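1. take this sequence and fold it.
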Amino acid sequence: MSTVTVAKKDFKAARRSKLLWAAAVVLGLIAAFVGYVSGGAPGADAEQVQRLFRVLTMILGVLLPIVALVASYLAIAGEREGGGIKFLLSLPNTRRGVFVGKLLSRNGIVAGGVAFMYVAAISVALTRHGAFPAAVIFGTLLVTLVYGSVFVSVAMAMSSAVASRSRAIAGAFGTYFALVILYLVPGVSVAAIARWVHTTLLGADANPDLYNAVQYTSPYLGYQKAVNLVLPAELRQIVFYSSLPDEISYGSAKANTALPFYLQDEFSVVVLAFWLVVPLLIGYWLFERADLE
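-> Presented below is the predicted three-dimensional model:
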């Protein structure tokens, strides 16, 4: 059994999950609803469609990690608890083959859900507005697929670190809270925590750039900033307001370049690459050394 065979077998098993099908349907309905109610009155207008996909990425920024984590958190842990991992490794498979096969399968499932959502959004956009701004649509699709893969990588690492479903579920909830929720609630955000430690515990002067840099370690914010790279300037989201010089307005075309380089939109490539690669390396290392008896 090769890596590809493991991936195909796992994909067929996972796609029978009613929970994943329900998630795909919900995402599709959300995309269709957003496409229908956003963008103003019907009519050919590429800018309206661009705004639609900007809103879509904001929704996906919050919901896609849930889908990716649910699709992947039991990839290894579920096999270990159920004993299936022994069967997989009793065949002519290596641990690397099983790990990579599972990774390919779970990425395929998440990518399929994203594609389904985009098809729904594109269908409504074409029907209602008759416009197809390909650069924005395919650009946001590519960034979104990378973002989904990031959380698949995180979930695979977490699944490799535990041997039971209960721990995997707890890890999935904890991961979502630590990497997404903490960046949505201003009062308890990572930036607020970093500021309190820096100014209250250490007694240092406030440094917004430092707090924003700490916050920029989140793949959620990395995704928001990466989306800016494929949007027109007028639709880009300013994330780090506190680091902008006073003379630069929020809507200025210079807003991004006025930030320190490590807070600019382009640095999101580094952030997403880190979360895409490092968890996979850790997960594979843990799986290779795990006692599966």
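2. going by C-alpha atoms from here, please, whenever you check contacts or count neighbours.
-> Noted.
3. give me the contact list for whichever strand or helix holds residue 87.
-> Assigned by DSSP states H and E, residue 87 falls within helix 84-90. Contact with helix 84-90 is made by 76, 79-80, 95, 98, 292, as judged by C-alpha atoms under 8 Å, 6 or more residues apart in numbering.
4. pull out the buried residues from that helix.
-> When neighbours are counted by 16 or more other C-alpha atoms under 10 Å, the buried residues of helix 84-90 are found to be 85, 88.
5. what's the first helix or strand after it?
-> Later in the chain than helix 84-90, the nearest helix or strand by DSSP H and E is helix 95-129.
6. which residue ranges of this structure form helices?
-> 3-14, 18-37, 46-72, 77-82, 84-90, 95-129, 134-161, 165-179, 190-196, 208-215, 219-228, 268-289 (DSSP state H).
7. what sits up against the shortest one?
-> I take that to be helix 77-82. Applying C-alpha under 8 Å, 6+ apart, the contact partners of helix 77-82 are 85-86, 159-165, 168, 292.
8. now the buried members of the contacts of helix 84-90.
-> 76, 79-80, 95, 98.
9. which one of these is nearest to residue 150?
-> Closest approach between those and residue 150, by C-alpha to C-alpha: residue 76, at 16.9 Å.
10. close enough to count as contact, the closest one and residue 160?
-> Yes - if you go by C-alpha atoms under 8 Å, residue 76 and residue 160 touch, sitting 5.7 Å apart.
11. before we go on, could you also do this sequence so I can check it against the first one:
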Amino acid sequence: MQVRQILTVAGKEFRDRIRNRWVLAVAMVFAVFSLVIAYFGSAQQGVVGFRSIEITIASLVSLVIYLIPLIALLLGFDAIVGERERGSLDLLLSMPITRLELLLGKYLGLSAALTASMLGGFGVVMALLFPHIDSRGLYHFVGFMLSSVLLGLAFLSVAVLLSVVARDRTRASGLAIAAWFFFVLVFDLLMLGVLVGTGGKYAGDAFTWLLLLNPADVFRILNVFSLEDVRTLYGLASIVPPALGDPAAMGGVMVAWIVFPLVLAKWRFKP
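-> I've put the predicted structure just below:
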């Protein structure tokens, strides 16, 4: 495996996203939505303006769980299958580059674009809120930004896997939307249905460990346990054992969600 080949492919993918202003557009989306939530998130309670970094992060968690997975899946669903449909995949693989190098190059380039857009958007919000938060609040907001990046990279990894498995772009896009619905909407409803349907019989640690099968829930746990005020806003905190409240452990789970789909994608990757 040659790093130069990987970086060449990654650079092309990143430049393509810069050229079509994808990074700027997504950064603006993150910045606008985050600012609206930060200053008007408490309007329903008759309060307008920034209240606290804890309340802001709690509101942004909900935004990130819905928005970032969707953007990541739409960004990466045609990474490989798109090349196959255009007839350029065989040409690429006929050059001195391996499938692993091509796969990693595609993923790293898309990851750089997604990370730049998220950090840019949230960075604008952090700069505007900087006069209102102390060092502790700044630490937690930076942690929130980093966990958001990990969430995006995890779903981008899933998107690349779907792009390898799908036979055409239409099926790949359908699988991407289905994955978003499952992880963001359906998974928690299924867990709640099992919990209610069994009368709480399986509401122990075994049940809560199943939350690790969903990167969106891992992200939620990371941020729920980061701040005391945020814990009280989510009923999830009442059923998650303290063992899952370790940020390092949850960060490791997120990294596993990034690596494992890529390993499967390499295994299934065929020209």
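12. TM-score for these two?
-> The TM-score (TM-score structural alignment, normalised by the length of the second structure) is 0.83; 260 aligned residues with a C-alpha RMSD of 2.9 Å.
13. most neighbours per residue, which of the helices of the first structure?
-> Of all the helices of the first structure, helix 219-228 has the most neighbours on average by mean count of other C-alpha atoms under 10 Å, namely a mean of 25.
14. which secondary structure elements does that helix contact?
-> With contacts defined as 3 or more C-alpha pairs under 8 Å, 6 or more residues apart in numbering; DSSP states H and E, helix 219-228 of the first structure has these neighbours: helix 46-72, helix 134-161, helix 268-289.
15. now it against helix 208-215, angle please.
-> Interaxial angle, helix 219-228 of the first structure versus helix 208-215 (axes from the mean of the first three to the mean of the last three C-alpha atoms, to 10 degrees): 100 degrees.
16. how about residue 77 of the second structure, what's its partner in the first structure?
-> Matched by TM-score structural alignment, residue 77 of the second structure corresponds to residue 73 in the first structure.
17. tell me who's in contact with its match.
-> Taking C-alpha under 8 Å, 6+ apart, we find residue 73 of the first structure in contact with 155-156, 158-159, 168-169, 172.
18. now with 7 Å?
-> 155-156, 158-159, 168, 172 (C-alpha atoms under 7 Å, 6 or more residues apart in numbering).
19. shared with the second structure, which of the residues you listed?
-> Checked against the second structure using both residues aligned by TM-score structural alignment, their matches' C-alpha atoms under 7 Å, those keep these contacts: 155-156, 158-159, 168, 172.
20. so what does residue 123 of the first structure match up with in the second structure?
-> By TM-score structural alignment, residue 123 of the first structure lines up with residue 127 in the second structure.
21. ugh, wrong one, residue 223 of the first structure
-> Taking TM-score structural alignment, the alignment pairs residue 223 of the first structure with residue 219 from the second structure.
22. how much space separates that match from residue 151 of the second structure?
-> 7 Å (C-alpha to C-alpha, to the nearest Å).
23. just residue 228 of the second structure next, same as before
-> From residue 228 of the second structure to residue 151 of the second structure the distance is 22 Å (C-alpha to C-alpha).
24. same question for residue 21 of the second structure.
-> From residue 21 of the second structure over to residue 151 of the second structure the distance is 22 Å, taken as C-alpha to C-alpha.
25. still on that earlier bit, format the helices and strands packed on helix 219-228 of the first structure as TSV; extra columns: distance to residue 111 of the first structure.
-> As requested, those are exported to TSV (distance: least, C-alpha to C-alpha, whole Å):
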stretch	distance to residue 111 of the first structure
helix 46-72	9
helix 134-161	6
helix 268-289	15
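26. need the contact partners of stretch 156-169 of the first structure.
-> Stretch 156-169 of the first structure has contacts (C-alpha under 7 Å, 6+ apart) with 72-78, 80-81, 171, 279-280, 282-283, 286-287.
27. give the aligned range of that stretch in the second structure.
-> Counting by TM-score structural alignment, stretch 156-169 of the first structure pairs with residues 160-173 of the second structure.
28. how far does that stretch stretch from start to finish?
-> Stretch 160-173 of the second structure has an end-to-end distance of 11 Å (C-alpha to C-alpha).
29. and if you look at stretch 201-209 of the second structure?
-> End to end - C-alpha to C-alpha - stretch 201-209 of the second structure spans 15 Å.
30. and it, how far out from the chain middle?
-> The chain centroid and the centroid of stretch 201-209 of the second structure are separated by 25 Å under C-alpha atoms, centre = their mean, to the nearest Å.
31. hmm, who's touching that stretch?
-> With C-alpha under 7 Å, 6+ apart as the test, stretch 201-209 of the second structure has contacts from 195, 239-241.
32. switch to 10 Å and redo it
-> Stretch 201-209 of the second structure has contacts (C-alpha atoms under 10 Å, 6 or more residues apart in numbering) with 191-192, 194-196, 200, 236, 239-241, 243-244.
33. cool, stretch 180-188 of the second structure as well?
-> 65-67, 69-74, 155, 159, 174-176, 178-179, 189-190, 192-194, 211, 213-217.
34. can you tell me what residue 14 of the second structure aligns to in the first structure?
-> By TM-score structural alignment, residue 14 of the second structure lines up with residue 11 in the first structure.
35. how close does the residue lying closest to that match once chain neighbours are set aside sit to residue 64 of the first structure?
-> Among residues not flanking residue 11 of the first structure along the chain, residue 105 sits closest, at 5.0 Å (C-alpha to C-alpha, 6 or more residues apart in numbering). Counting by C-alpha to C-alpha, the separation of residue 105 of the first structure from residue 64 of the first structure is 17 Å.
36. alright, calling it a day.
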